[in-house]
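*Asks:* Sharing a model prediction with you, sequence too.
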Amino acid sequence: MEKTSFLGVLLIVVALMSSCVSAPIHYYTLMSSKPQSQLHPAVMPFVIDVLPVYVPEALDRPQFVVRNGLNGVLLLDNQQWSSNLGEELTESLSDQLSAYWQVPSSRGLADAASKRLLRVNIEVRRLDIWTDEKIVLVADWTVGFKDTSSIRLICRSQLHKPLGRGYQAIAIGMQETLAELAKVIAGTVDENGLLQCPSAFAS
């Protein structure tokens, strides 16, 4: 009888300990492992400065923030970016724009002062993620050269990306969405200077 009671208590203790073990945290990055090809054939006579990407405060965190139903959101503590979302977006877009233009970023570049500086400012206005369904990204962005700051392009992009199943698909979908956004931005500047927005949002 005592042995049976002991085994019963032991099973209860093991069950309680198992329930206290938290699920592992899975980390993801927005830095793409696929190198982007040069968008323009000519050598670009500038370096770029991608300013910190603005993200609404509710989204600027490491945890995935996904839509739940018509008007709800979920904060997924076990699915996280490797840093706050704003930092991830800035690093990813800077890297991809550098690849598309085949130019370096001005950060840490010794001779950056001797080159024309192109500034890129991106502000995320909407980022909705429906797990297993789609991503919707709306971003306002401007590009302009520092030496002619009064002349710049003011543009808006609205991107929709279907998703596969699972959280890994969210990370892949976000990488592909950012690659598409970077390609749109890179298409507005060539070796001769500013071109035009891909829509009517130019000034």
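*Replies:* Thanks, I have it.
*Asks:* Please make it C-alpha for all contacts and neighbour counts, starting now.
*Replies:* Fine.
*Asks:* Go ahead and confirm Val47 touches Trp101.
*Replies:* No - if you go by C-alpha atoms under 8 Å, Val47 and Trp101 don't touch, sitting 9.2 Å apart.
*Asks:* Just want to know which of these two has more residues nearby.
*Replies:* The neighbour comparison of Val47 against Trp101 (other C-alpha atoms under 10 Å) goes to Trp101, with 27 against 24.
*Asks:* Please list all residues in contact with the more buried one.
*Replies:* Contact analysis of Trp101 by C-alpha atoms under 8 Å, 6 or more residues apart in numbering lists 38-40, 44, 186.
*Asks:* Who wins on neighbours among those?
*Replies:* Ala186 (20 neighbours).
*Asks:* surely that one meets Tyr100?
*Replies:* Yes - counting by C-alpha under 8 Å, Tyr100 is a contact partner of Ala186 at 6.4 Å.
*Asks:* dropping in the other structure now:
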Amino acid sequence: MKALPRDLSTPIFIDILPVNVPERLARPQLVVRYGGSGPEAQLFILEQDRWSSPFNYELRDAFASGIASWTGAVNKAHRGRTPDQIVYRIAIELSQFDAIIDDSVKARFGWTITRPADARSAACYAVIADPVAPGVEGVVEGVQRAVTSVVTSISKNVIELDMGRVPTCAVRKEAL
């Protein structure tokens, strides 16, 4: 993971809010489709294939650790901060998601980044459609790649805000 240049002598904090996901995904079991992405596809909840916690919690943890690592920020959840230290509040929503076995992972993530001290903010989104390797493992790897892509975009936005720049919303458009 490559970080952008940032003055690390002044620590910044990130506050990752709970990730909003469609209700069907807020569970530890993997939720996948079999049979392609058309009307013939069937939705399955895999009882034997699970995340280590509900999917929305897994996403929050992945975003928090990834963004902290990428930016050099401190995750507010793990340490206290003094009132004069900068904090970026990040809200993330997964509004569309399909994990299709032997086909692809398709997702639409939206996020807002707010710096409450001076009202600097950014709102962006990413649309991702990536092919996956066969089986459940392929879908899990596809989800991880999608999250990594969004972590990179959010991290760039945090650094741009911190440097006083206008954030660029690099949107990767694919068919959903």
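*Replies:* Perfect, I can see it now. Since the structure is predicted, the reported quantities are computational estimates derived from the model, not experimental observations.
*Asks:* quick revisit: what is the nearest of the contacts of Trp101 of structure 1 to Gly108 of structure 1?
*Replies:* Met44 (18.7 Å; C-alpha to C-alpha).
*Asks:* and Asp95 of structure 1, what pairs with it in structure 2?
*Replies:* Under the alignment by TM-score structural alignment, Asp95 of structure 1 pairs with Ser65 in structure 2.
*Asks:* mapping the contacts of Trp101 of structure 1 onto structure 2, which are still in contact?
*Replies:* When you map the contacts of Trp101 of structure 1 onto structure 2 and apply both residues aligned by TM-score structural alignment, their matches' C-alpha atoms under 8 Å, the shared contacts are 38-39, 186.
*Asks:* so which of the residues you listed would you say is closest to Leu89 of structure 1?
*Replies:* Leu89 of structure 1 has its nearest neighbour among these in Ala186, at 15.9 Å by C-alpha to C-alpha.
*Asks:* any idea how far Asp128 of structure 1 is from that closest one?
*Replies:* Ala186 of structure 1 is 24 Å from Asp128 of structure 1, where distance means C-alpha to C-alpha, to the nearest Å.
*Asks:* Over to Val65 of structure 1?
*Replies:* 8 Å.
*Asks:* Give me the more crowded residue out of those two.
*Replies:* Neighbours were tallied for Val65 of structure 1 and for Asp128 using other C-alpha under 10 Å; the higher tally belongs to Val65 (22 against 16).
*Asks:* wait, what's in contact with Arg81 of structure 2?
*Replies:* Phe13.
*Asks:* Please say which position in structure 1 it maps to.
*Replies:* Match for Arg81 of structure 2 (TM-score structural alignment): Asp111.
*Asks:* Could you do Glu137 of structure 2 as well?
*Replies:* That one, Glu137 of structure 2, aligns with Gln168 by TM-score structural alignment.
*Asks:* can you give me the strands for structure 1?
*Replies:* Along structure 1, counting by DSSP state E, strands occupy 26-28, 46-50, 63-68, 72-81, 116-130, 134-145, 153-162, 189-190, 193-194.
*Asks:* For Asp77 of structure 1, which non-adjacent residue is closest in space?
*Replies:* Gln63 (5.5 Å; C-alpha to C-alpha, 6 or more residues apart in numbering).
*Asks:* Number of residues surrounding Arg107 of structure 1?
*Replies:* Neighbours of Arg107 of structure 1 under the rule other C-alpha under 10 Å: 11.
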